[in-house]
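Engineer: No sequence on hand, only this structure:
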């Protein structure tokens, strides 16, 4: 379904923004009549409760037009990131403050190769013998929320999570900005699709 596929993006984003771990999860699943969507739920709505009375909500699904954005709403204004989770588009965010969002500013960032940046960071960790910040524990923190969502869908009830606290969080010194390189020429590509059919070298024994 959509939760294991797309859920980790808003789950991890919410955990990162709040700097804490959810303590309760509730989910609702929906099934549409599209013949190609052969799954129990093709759309899932999730609410996550965090410490200090904070809440994060998201909807993931396969039945609607593709859209990826998130909005952070506080007591003095809001931040809108649209698009947000696409790896092939430039990112920008808009801040709105004041009554009715009168004070609005937008900041744009250049398009970068996200996978290239991740690879460079992990390579640095290997060369310097340093444990990456997004380690196995970080992955488990997302997985336990995905599992709680699954349980909530099965029972139709909220699922409480054991309070957890990660000491390590993402830091600016992890940032790596890698520009997109030029795509390789076909003659330089090595792989199954680039190889010519093998010549049958079996000798003729007739």
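Structural biologist: Received, thanks. Note that the coordinates shown come from a computational prediction; the quantities given were computed from them, not determined experimentally.
Engineer: CA atoms for contacts and neighbours, from now on please.
Structural biologist: Noted.
Engineer: Now find how far off-centre the longest helix seen in the chain is within its chain.
Structural biologist: Counting residues, the longest helix in the chain under DSSP state H turns out to be helix 136-155. Taking the mean of its C-alpha atoms, helix 136-155 sits 14 Å from the chain's own mean (Cα atoms, centre = their mean, to the nearest Å).
Engineer: Can you list the buried residues in that helix?
Structural biologist: Under the neighbour-count criterion of 16 or more other Cα atoms under 10 Å, helix 136-155 has 141, 142, 143, 145, 146, 148, 149, 150, 151, 152, 153 buried.
Engineer: Are there helices or strands packed against it, and which ones?
Structural biologist: Here helix 136-155 touches helix 8-18, strand 24-30, strand 159-160, going by 3 or more Cα pairs under 8 Å, 6 or more residues apart in numbering; DSSP states H and E.
Engineer: And here is the other one:
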């Protein structure tokens, strides 16, 4: 049983990670590190977690013997600090997306984990989800011919007060949900993009978007000629899907990204349409089960620090492109592997959670 410290007890930890750990079958949370001990004490009681500490005690937690790994769910600009400190203390790290706010931070995180001999995994839960992997398997099998175009929208209406609306934490729809579109496109084409063009919109009359953009749209170009187009928004109706058009067919995953619903694949070729619904799994439970398996077996995780860094380079290029109006080059080495069926964990969902 792999023991985790949850670093940051906000919405994603309450809604998804803490319930998911209980579904994993091979992990448990033993410590919550938080800025609100009163609130987190209720979470600890609900989930049977033995310890709640504030951030000033973080080093004592990671240097102690009560945990094997940390799950970092702080605002983006704090990821690197907490990850590096955990690595230096010999603890494995599961860090939320985006991995960091700069390439320099991500490289420092990767180096710290490597030097300490611990695993650093970026929290790409969809790599452990059956529908997402089925899309990649269908493309690899030639089901739609050569993939040519990718189109995606991930949008919802966010609320005032969310830390993702803060510029200081590098918040915004691109970083929060656009990263899903980017990650999907990279693995669908099995390449790294080489150029980005982008534009963004910030309404002047909406108090939510005083510091960040409401919507970002981008086009990525891949070495083989593939084109990926996506829109990420915090100010539109809830939509999350993507479509891949190939030389002899197309497929769509809708829903495609959110963890609250099951994915469904539609494949069209030669005038025929085939729909495949997938079981609704607990994405976070599957992710924790997979990472815990990696720790137990000593097998490096597929979604490692370099995977997070590859998306971060694209995020920064898209951001710069939206600010300058100019195409931005992207340089990343090819990935050695992509999500595959052996990563999938059919972890059942749960309704048992406490939201404060």
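Structural biologist: Nice, thanks for sending it over. Nothing here was measured: the structure is a model prediction, and the numbers come from that model.
Engineer: Drop the TM-score for these two in here.
Structural biologist: Here the superposed chains carry a TM-score of 0.84, computed using TM-score structural alignment, normalised by the length of the first structure; 184 aligned residues with a Cα RMSD of 1.7 Å.
Engineer: which bit of the second structure covers the longest helix of the first structure?
Structural biologist: On the second structure, the counterpart of helix 136-155 of the first structure by TM-score structural alignment is residues 305-324.
Engineer: mean deviation of that stretch from the first structure?
Structural biologist: Aligned to the first structure and superposed, stretch 305-324 of the second structure gives a mean residue distance of 0.8 Å (mean Cα distance after the TM-score superposition for the first structure).
Engineer: what range in the second structure matches stretch 60-76 of the first structure?
Structural biologist: Aligned using TM-score structural alignment, stretch 60-76 of the first structure spans residues 232-248 in the second structure.
Engineer: Can you list the buried residues in that stretch?
Structural biologist: Neighbour counts over stretch 232-248 of the second structure (16+ other Cα under 10 Å) mark 232, 233, 234, 235, 239, 240, 241, 242, 243, 244, 245, 246 as buried.
Engineer: Then stretch 109-116 of the second structure?
Structural biologist: 109, 110, 111, 112, 113, 116.
Engineer: just to revisit the earlier point, quick check: angle from the longest helix of the first structure to helix 8-18?
Structural biologist: 120 degrees (axes from the mean of the first three to the mean of the last three Cα atoms, to 10 degrees).
Engineer: Residue 55 of the first structure contacts residue 46, correct?
Structural biologist: No. Distance between residue 55 of the first structure and residue 46: 10.5 Å, which falls outside the contact criterion (Cα atoms under 8 Å).
Engineer: shared neighbours of these two, anything?
Structural biologist: Taking Cα atoms under 8 Å, 6 or more residues apart in numbering as the contact rule, residue 55 of the first structure and residue 46 touch no residue in common.
Engineer: More neighbours: which of the two?
Structural biologist: A direct count of neighbours by other Cα atoms under 10 Å for residue 55 of the first structure and residue 46 places residue 46 higher, at 20 against 15.
Engineer: Go over the secondary structure and confirm that one is in a strand.
Structural biologist: Yes. Judged by DSSP: H, G, I helix; E, B strand; the rest coil, residue 46 of the first structure forms part of a strand.
Engineer: Just give the closest residue to it, not the sequence neighbours.
Structural biologist: Distances taken as Cα to Cα, 6 or more residues apart in numbering put residue 27 closest to residue 46 of the first structure, at 4.4 Å, once the chain neighbours are dropped.
Engineer: What lines up with the one you found in the second structure?
Structural biologist: Match for residue 27 of the first structure (TM-score structural alignment): residue 198.
Engineer: Show the contacting residues for its match.
Structural biologist: 216, 217, 218, 219, 318, 319, 321, 322, 325, 327.
Engineer: Kindly report the same for residue 217 of the second structure.
Structural biologist: 198, 199, 200, 229, 230, 231, 232.
Engineer: Tell me, of those, which are also contacts in the first structure.
Structural biologist: Among the contacts of residue 217 of the second structure, the contacts conserved in the first structure (both residues aligned by TM-score structural alignment, their matches' Cα atoms under 8 Å) are 198, 199, 200, 229, 230, 231, 232.
Engineer: Which helix or strand contains residue 34 of the first structure?
Structural biologist: In the assignment (DSSP states H and E), residue 34 of the first structure maps to no helix and no strand.
Engineer: and the gap between it and residue 41 of the first structure?
Structural biologist: 11 Å (Cα to Cα, to the nearest Å).
Engineer: Counting neighbours, go ahead and name the busier of these two.
Structural biologist: The neighbour count for residue 34 of the first structure versus residue 41, taken as other Cα under 10 Å, is higher for residue 41 (19 against 10).
Engineer: would that one count as being in a strand?
Structural biologist: No. Assigned with three-state DSSP, residue 41 of the first structure falls outside any strand and is coil.
Engineer: That one matches what in the second structure?
Structural biologist: Using TM-score structural alignment, residue 41 of the first structure sits opposite residue 213 in the second structure.
Engineer: and the residue nearest to that match when sequence neighbours are not counted, how many neighbours does it have?
Structural biologist: Among residues not flanking residue 213 of the second structure along the chain, residue 202 sits closest, at 4.7 Å (Cα to Cα, 6+ apart). For residue 202 of the second structure, the neighbour count with other Cα under 10 Å is 16.
Engineer: what sits against residue 202 of the second structure?
Structural biologist: So residue 202 of the second structure contacts 209, 212, 213, 214, 215 (Cα under 8 Å, 6+ apart).
Engineer: and the contacts of residue 198 of the second structure as TSV, adding distance to residue 69 of the second structure?
Structural biologist: Shown next, in TSV, are the contacts of residue 198 of the second structure (distance: Cα to Cα, whole Å):
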residue	distance to residue 69 of the second structure
216	34
217	36
218	35
219	37
318	32
319	32
321	37
322	37
325	42
327	40
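Engineer: What is the nearest of those to residue 300 of the second structure?
Structural biologist: residue 318 (29.3 Å; Cα to Cα).
Engineer: still on that earlier bit, select, from the buried residues of stretch 232-248 of the second structure, the two members most distant in space.
Structural biologist: Taking Cα to Cα as the measure, those have their most distant pair in 235 and 246, spaced 30.7 Å apart.
Engineer: quick one: the helices in the first structure?
Structural biologist: Taking DSSP H as the criterion, the first structure carries its helices at 2-6, 8-18, 114-128, 136-155.
Engineer: Pull up the aligned stretch in the second structure for the shortest one.
Structural biologist: Residues 173-177 of the second structure are where helix 2-6 of the first structure aligns, with TM-score structural alignment as the criterion.
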